[in-house]
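J.: this one's structure only:
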């Protein structure tokens, strides 16, 4: 493999010649050979979305040259659209603040923009990864913001629509089985009669509760840390930067993203993330319970309950 030399504050690093990342990313790759797990594409694309809006707003505020901003915006859009995702090579287990992955993004955007302008990778003068791409930002506010945005997008566009399909199917079955009387059980012991429809109505309610709790979690996640920079004080960023970036992201995604009113809380805790994880865990337990009940009612055909027929999907 051929290499080129790039420099960071600690010295020179050999970087694969075709890679768009730079010295800090390569250093992190060598430092964090832990799990071979990588950040999801949804997270990487959310991080690129922040870089795009940041360049746009910094330019509008007169802090970033318009030509440089347009180059950053153009490359960020390519990443958002699914290009260059293989350039994000750092293990998910790294510095707690995600500094390495933030710099991975900054370097990739910088080098692609430089190359598209006719320059050479690593020549940071025209589009600098720190001074231009990361302007007004810190890993400490950008990374948690990207996590929140990625979660909001996944919950809004993937998880809730899937749950709504499941809820509708369970509701349909509850109506279909409304007059099918069977034995109700507590602790697997026969109790009193119940309809199969009533049992499915219970399953439907579990899914409905999960959807409601997920919608509540979106309110927690919508408040993001962007604007606090290193420790929550907002040093080295324009006072209107985060608010305007959040408004721009909201406009482009049709999602509610707002700057937190308490940066010290937002940057020193993961309350929104851990709360959402709790909701997803609770929902997972509900889905597991539904699956186990259906499996138990479909047991047999000779020695089990045999109360429902599950269609065969594979031999064995």
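T.: In hand now; what should we look at? Every value quoted in this text rests on a predicted model; they were computed, and no experiment measured them. Numbers count the residues shown, from 1 in each chain.

J.: rest of the way, CA atoms for contacts and neighbours
T.: Noted.

J.: pull out the buried residues from the helix or strand encompassing residue 113.
T.: Counting by DSSP states H and E, the element that carries residue 113 is helix 99-116. Residues of helix 99-116 classed as buried: 99-114 (neighbour count, 16 or more other CA atoms under 10 Å).

J.: before we move on, what about stretch 25-40?
T.: Here stretch 25-40 shows 25-29, 32 as buried, counting by 16+ other CA under 10 Å.

J.: picking that back up, what does the helix holding residue 113 contact?
T.: 20-22, 24-25, 28, 47-48, 71-72, 75-76, 87-88, 90, 94, 120-124, 126-130, 133-134, 139-140, 142-143 (CA atoms under 8 Å, 6 or more residues apart in numbering).

J.: distance from the chain centre to it, please.
T.: Mean C-alpha position of helix 99-116 versus that of the full chain (CA atoms, centre = their mean, to the nearest Å) differs by 20 Å.

J.: how many neighbouring residues does residue 141 have?
T.: 24 (other CA atoms under 10 Å).

J.: what sits against it?
T.: 225-230, 232, 267.

J.: take this one as well and set it beside the first:
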């Protein structure tokens, strides 16, 4: 049996359109749904919420500048606030695959807010009166400047509200592990091979510095992300935009978000190019590279437990193999690694999209912001899981670490100033050939006595650097 759902009829310049009766979108959104039947990738909720904040600020400024009647502006502000708060997420059905300006999603926002505002004013959905989606909700705006402004808003909100706190938490957690591992001497590794002694504290301090640098990179790019092209209207000319709109709009955004949004002095640059967002994606790519280094080092240091390095003890995540009972894997580190791979791939897409500015308009905005926001989200979520469920529970297998240090060959590098490079190479060669320790090899060669060897070749002292002469 076929079930029919109630519909309503809305009209635009192209004629009548049938729309589900309980949906707040309008004719243009419905037409786009039938036209762009491509994929199922939709914008994350943060972009929809940013549109609500955007239309709220625009309505407030339009009222102050006399563009909108106060009664209509109040209704638009209320409806836009509800969109910002997530009450209408289900009324934004379009996929990312649409016109390169993002016009359809801007129209979607205009229609939802207009219908809701009219409902608040006692009118049924679809009337376009007294609030019209274009004449009133979109007043002093164009998709050309509104969609890129929302792109910057969503990116800034996610960078500051989601990713930056996650990275700062990771930094603190790594620093705590570094302090906990103070004084534990281990073997450094270069080229995947044994090197000189260092401490586990130094290993984790390096990780913490990478996390701190990641936070600094976000802080560095943020001022350019906060510059928005609102006020450029069609093509950047500012057509139909009252004087002072761009400045007042940014003031409203800053007051509502706590972020220092500022108008772009060149609206043409802000709409024809998205260099700041490409730069932000590059920052995310650099952060992903750093995080991948940390994730890989942690899982290598924890490899084993019997036949790998086994120097770190990873916390049990409760998961195991489908065939090998009791097997434990570094699943959380692997998740973070995969998130980093995704970010690297997304950056390539953002790069291509950012290079798609044609004269006064970039025409790959939807795919650019979709990938940028996904990169922020997966990095932030993966970092939180990695920090709380893996790094915070890490411990050191002190016996394994001590045994590795005891067997390390390159501790005798400290003898270079005393014996010279070639003699130290003889010690290493003898130790390798005869499968003995470097101490025994040095004494067997008669190059120095036991007292001198033990005084100079002290792994704990070597880990802090410097030089001990004979």
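T.: Structure received. What you see is a predicted model; the values in this text were computed from it and never measured.

J.: re the thing from before, out of the contacts of residue 141 of structure 1, the closest to residue 10 of structure 1 would be?
T.: Closest approach between those and residue 10 of structure 1, by CA to CA: residue 230, at 20.7 Å.

J.: residue 69 of structure 1 -> structure 2?
T.: Under the alignment defined by TM-score structural alignment, residue 69 of structure 1 corresponds to residue 73 in structure 2.

J.: ok, now residue 43 of structure 1?
T.: In structure 2, residue 43 of structure 1 lands on residue 47 (TM-score structural alignment).

J.: would you mind giving the secondary structure of its match?
T.: helix (DSSP: H, G, I helix; E, B strand; the rest coil).

J.: what about it, neighbour count?
T.: 24.

J.: so what's it closest to, chain neighbours aside?
T.: residue 154 (5.4 Å; CA to CA, 6 or more residues apart in numbering).

J.: check contacts around the one you found.
T.: 46-47, 50, 373.

J.: map it onto structure 1.
T.: Match for residue 154 of structure 2 (TM-score structural alignment): residue 150.

J.: quick revisit: surely the match of residue 43 of structure 1 meets residue 152?
T.: No. The pair residue 47 of structure 2 and residue 152 fails to qualify as a contact (CA atoms under 8 Å) at a distance of 9.7 Å.

J.: helix/strand/coil for the residue nearest the centre of structure 1?
T.: Computing the C-alpha centroid of structure 1 and ranking residues by CA atoms, centre = their mean puts residue 150 first, at 2.5 Å. Recorded secondary structure, residue 150 of structure 1: helix (three-state DSSP).

J.: do you know how far it is from residue 33 of structure 1?
T.: Distance of residue 150 of structure 1 to residue 33 of structure 1, given as CA to CA, to the nearest Å: 25 Å.

J.: do a quick rundown of the helices in the stretch 301-450 of structure 2.
T.: 331-354, 365-389, 398-407, 416-419, 421-434, 438-444, 450-456 (DSSP state H, counting those that start in this stretch).

J.: would you format those helices as CSV with distance to residue 170 of structure 2 and mean neighbour count included?
T.: Below are those laid out as CSV (distance: least, CA to CA, whole Å; neighbours: other CA atoms under 10 Å):
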stretch, distance to residue 170 of structure 2, mean neighbour count
helix 331-354, 12, 21
helix 365-389, 5, 22
helix 398-407, 24, 16
helix 416-419, 39, 16
helix 421-434, 40, 16
helix 438-444, 39, 19
helix 450-456, 37, 14
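
J.: if we can go back for a sec, for the contacts of residue 141 of structure 1, give me JSON lines that also has neighbour count.
T.: Compiled in JSON lines, the contacts of residue 141 of structure 1 are given as follows (neighbours: other CA atoms under 10 Å):
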{"residue": "225", "neighbour count": "28"}
{"residue": "226", "neighbour count": "31"}
{"residue": "227", "neighbour count": "30"}
{"residue": "228", "neighbour count": "28"}
{"residue": "229", "neighbour count": "22"}
{"residue": "230", "neighbour count": "17"}
{"residue": "232", "neighbour count": "19"}
{"residue": "267", "neighbour count": "25"}
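
J.: show only the entries of those found in helices.
T.: residue 267 (DSSP state H).

J.: which one of the contacts of residue 141 of structure 1 sits closest to residue 247 of structure 1?
T.: residue 226 (11.8 Å).

J.: could you pull out the strands in structure 2 for me?
T.: According to DSSP state E, structure 2 carries its strands in the segments 7-12, 15-20, 185-190, 193-199, 227-228, 262-263, 312-313, 357-358, 361-362, 395-396.

J.: sorry, back to before: tell me which of the helices of the stretch 301-450 of structure 2 lies nearest to residue 58 of structure 2.
T.: Short answer: helix 365-389, nearest of the helices of the stretch 301-450 of structure 2 by CA to CA, at 20.9 Å.

J.: map residue 136 of structure 1 onto structure 2.
T.: By TM-score structural alignment, residue 136 of structure 1 lines up with residue 140.

J.: tell me the contacts of the closest residue to that match other than its chain neighbours?
T.: Of all residues not flanking residue 140 of structure 2 in the chain, residue 241 sits nearest, at 4.6 Å (CA to CA, 6+ apart). Taking CA under 8 Å, 6+ apart, we find residue 241 of structure 2 in contact with 140-141, 231-233.

J.: cool, thanks, talk later.
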